[in-house]
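K.L.:
sequence unknown, structure follows:
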C-alpha cells in the first residue's frame, strides 16, 4: 500500500490538467489530511457538517473545504463562514437558505447543483425539470449571494461500466445544454475512487477520491 503522500502525488501528476482533485477526507484524522496537504493537495471534501467545522478550525487556513454530502438546511449556518464549494445542492429551498446564510456572512458561496442520474433510490438529486426551473435568470437574480458554477452527479454503484458511462454521459449532455444558456457553469463534478476514469472519459472536470488516497474508512467512530 502506497503512503497518502505518494497517492496524492500520483493523482496530481496523472489526472488531466483540466480535472480538479477533491481528496475526500471524511472520517480521516487531521494527521492524515496534513500528510496529503504537505504533498501538495489543497482541496478536501467532507460529508458531515460537524466534522467539517472541527477540521476547518484545526487545519491550515489555505485549505479549500468542499461540502460533498447531503446538506440539511438547518446546518448551512455552521459552514457558511468558510466553505469553498457546496457540491450537493438538491433543492431550491436549500439554495435559498445558502443565500440567506451567505448574506449574513457578507460573502458569496459557490455551489453545484446535484442532478439525479443513478437508478438507486438512495441517491439524492434534482430531476432535469427541477434543474431547469432553478436555472432561470429570474430565480438566479433572487439569489445574489449564491454563485452556481456547475453540476454534480453520482452514478449507480455497480460493476456494470456501460451503465455508469451512460449515466455520466447523460449528465454531460444536461451540463452542455445548460452551459449554452449559463456560460458561468464551468465545473462538472462526477467520479469517485471506483469510477473516476469513466467519469473523466465522459467529461468530468472534478473528481472526488477518498479510499484510493487514504485507504478504507473506519465508520466505527
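P.N.:
Arrived safely. Keep in mind the model is a prediction, meaning the values are calculated, not measured. Numbering: from 1, shown residues only.
K.L.:
C-alpha from now on. contacts and neighbour counts both.
P.N.:
Noted.
K.L.:
In three-state terms, label the residue nearest to the spatial centre of the chain for me.
P.N.:
Nearest to the mean C-alpha position of the chain, by C-alpha atoms, centre = their mean, lies residue 87 at 3.6 Å. Three-state call for residue 87 (DSSP: H, G, I helix; E, B strand; the rest coil): strand.
K.L.:
Tell me which stretches of the protein form strands.
P.N.:
20-24, 43-46, 64-67, 85-89, 109-114, 146-152, 187-189, 206-209 (DSSP state E).
K.L.:
So which bits of stretch 93-109 are buried?
P.N.:
94-103, 107-109 (16 or more other C-alpha atoms under 10 Å).
K.L.:
any idea how far it is from the chain center?
P.N.:
Mean-position distance between stretch 93-109 and its chain equals 18 Å (C-alpha atoms, centre = their mean, to the nearest Å).
K.L.:
Could you do stretch 86-102 as well?
P.N.:
Worked out by C-alpha atoms, centre = their mean, stretch 86-102 lies 14 Å from the chain centre.
K.L.:
returning to what we had before: select from the buried residues of stretch 93-109 every entry located in helices.
P.N.:
Residues of the buried residues of stretch 93-109 located in helices (DSSP state H): 94, 95, 96, 97, 98, 99, 100, 101, 102, 103.
K.L.:
Tabulate these (a markdown table), appending distance to residue 143.
P.N.:
Listed next are these as a markdown table, based on distance: C-alpha to C-alpha, whole Å:
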| residue | distance to residue 143 |
| --- | --- |
| 94 | 11 |
| 95 | 8 |
| 96 | 7 |
| 97 | 10 |
| 98 | 9 |
| 99 | 6 |
| 100 | 9 |
| 101 | 11 |
| 102 | 10 |
| 103 | 10 |
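K.L.:
Got another one to weigh against that:
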C-alpha cells in the first residue's frame, strides 16, 4: 500500500475511535516517523498531506530537511546528544526527548534570540531499563527547574510503552502519562503549559488515542521500512 493509502486507513481508525470516546479527530496530530525510510518516501508522506515529520538521527535528518527545502514541521523524537543540538536548532520545531538539564541548557544556548523549542519531557513510565526518560516522580521537580531556560517551552509529556502483542496492555502506561500531564498542567507554569501528550506508535496508537494522545508517532504502519 502507498503512504497515502496507509494514511487513509489510519485516519479512518482515528475517526472511529474518536467517535466512540467523544474526542475531536482534529486534536490528533500524526507524526510520520521517517527515520528508516528514504528521502523519496519522506517526500511522499508530505505529498500525501502529512505535515509532521519525525526523525531521530541528526545528521541524516538535516540532510532531508535541506533536500525538502524546509517543508513540513519537524520533530526530533530520539535521544539527542548535546553535541548534536547545534545541528537541529533552527530547523526542528519540536523535541520529544527532553530528559536532562544539560540538554535543556544546550538547546537554550543554541537557539537564536526570541527562538523557542517546543519540548516534550520524556517519561519512562514503564520503568524499563532499556528506555530513556525520567521517572514519574522526577518530572515535576525537573520541569520547575527549566524556568531559567527561556528558549525551552514544555508543551507536553512523551513516553514509549513496552511492545505487547495485545495493545490493550499498554493502557496503564498511557493513563499514567495523562494523569501526570494533568498534574503539570494544573500548576499553570508559564514556561510549561503542558497540554500535549506524545504517545502511541504503529502497534498501539489506538489505545493511546483513547487515553488522550495528541501526537502519535507512526512509522512502519504509515511509511513502512526500507
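P.N.:
Sure, I can see it. Model, not experiment: these values are computed from the prediction.
K.L.:
After superposition, what's the TM-score here?
P.N.:
Aligned and superposed, the two chains score 0.90 in TM-score terms (TM-score structural alignment, normalised by the length of structure 1); 213 aligned residues with a C-alpha RMSD of 1.7 Å.
K.L.:
about what we covered before: which position in structure 2 aligns with the residue nearest to the centre of structure 1?
P.N.:
By TM-score structural alignment, residue 87 of structure 1 lines up with residue 96 in structure 2.
K.L.:
now residue 144 of structure 1
P.N.:
By TM-score structural alignment, residue 144 of structure 1 lines up with residue 150.
K.L.:
out of everything not next to it in sequence, what's closest to its match?
P.N.:
residue 108 (6.9 Å; C-alpha to C-alpha, 6 or more residues apart in numbering).
K.L.:
my guess is the residue nearest to the centre of structure 1 contacts residue 113, does it?
P.N.:
Yes. Residue 87 of structure 1 is within contact range of residue 113, at 6.7 Å (criterion: C-alpha atoms under 8 Å).
K.L.:
Now the common contact residues for these two.
P.N.:
Counting by C-alpha atoms under 8 Å, 6 or more residues apart in numbering, the common neighbours of residue 87 of structure 1 and residue 113 are 151, 152.
K.L.:
tilt between the biggest helix by length in structure 2 and strand 29-33?
P.N.:
Determined from DSSP H, the single longest helix within structure 2 is helix 3-21. Orientation check (axes from the mean of the first three to the mean of the last three C-alpha atoms, to 10 degrees): helix 3-21 of structure 2 against strand 29-33 gives 140 degrees.
K.L.:
What residues of helix 3-21 of structure 2 count as buried?
P.N.:
So for helix 3-21 of structure 2, counting by 16+ other C-alpha under 10 Å, buried means 3, 4, 6, 7, 10, 13, 14, 15, 17, 18.
K.L.:
ok, now stretch 36-44 of structure 2?
P.N.:
In stretch 36-44 of structure 2, counting by 16+ other C-alpha under 10 Å, buried: 36, 39, 41, 42, 43, 44.
K.L.:
which of these lies closest to residue 217 of structure 2?
P.N.:
residue 36 (13.3 Å; C-alpha to C-alpha).
K.L.:
now the aligned partner of residue 115 of structure 1 in structure 2: how far from residue 67 of structure 2?
P.N.:
Residue pairing (TM-score structural alignment): residue 115 of structure 1 is matched to residue 123 of structure 2. Distance check for residue 123 of structure 2 against residue 67 of structure 2: by C-alpha to C-alpha, to the nearest Å, it reads 33 Å.
K.L.:
now residue 189 of structure 2
P.N.:
On the measure of C-alpha to C-alpha, residue 189 of structure 2 and residue 67 of structure 2 end up 38 Å apart.
K.L.:
so can I have TSV of the strands of structure 1 showing distance to residue 131 of structure 1?
P.N.:
Shown next, in TSV, are the strands of structure 1 (distance: least, C-alpha to C-alpha, whole Å):
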stretch	distance to residue 131 of structure 1
strand 20-24	24
strand 43-46	24
strand 64-67	20
strand 85-89	11
strand 109-114	8
strand 146-152	10
strand 187-189	14
strand 206-209	20
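K.L.:
Among these, which comes closest to residue 167 of structure 1?
P.N.:
Per C-alpha to C-alpha, nearest to residue 167 of structure 1 of those: strand 146-152, 11.9 Å.
K.L.:
With structure 2 overlaid, report how far the closest one is off on average.
P.N.:
Averaged over the aligned pairs, strand 146-152 of structure 1 sits 0.8 Å from structure 2 after superposition, using mean C-alpha distance after the TM-score superposition for structure 1.
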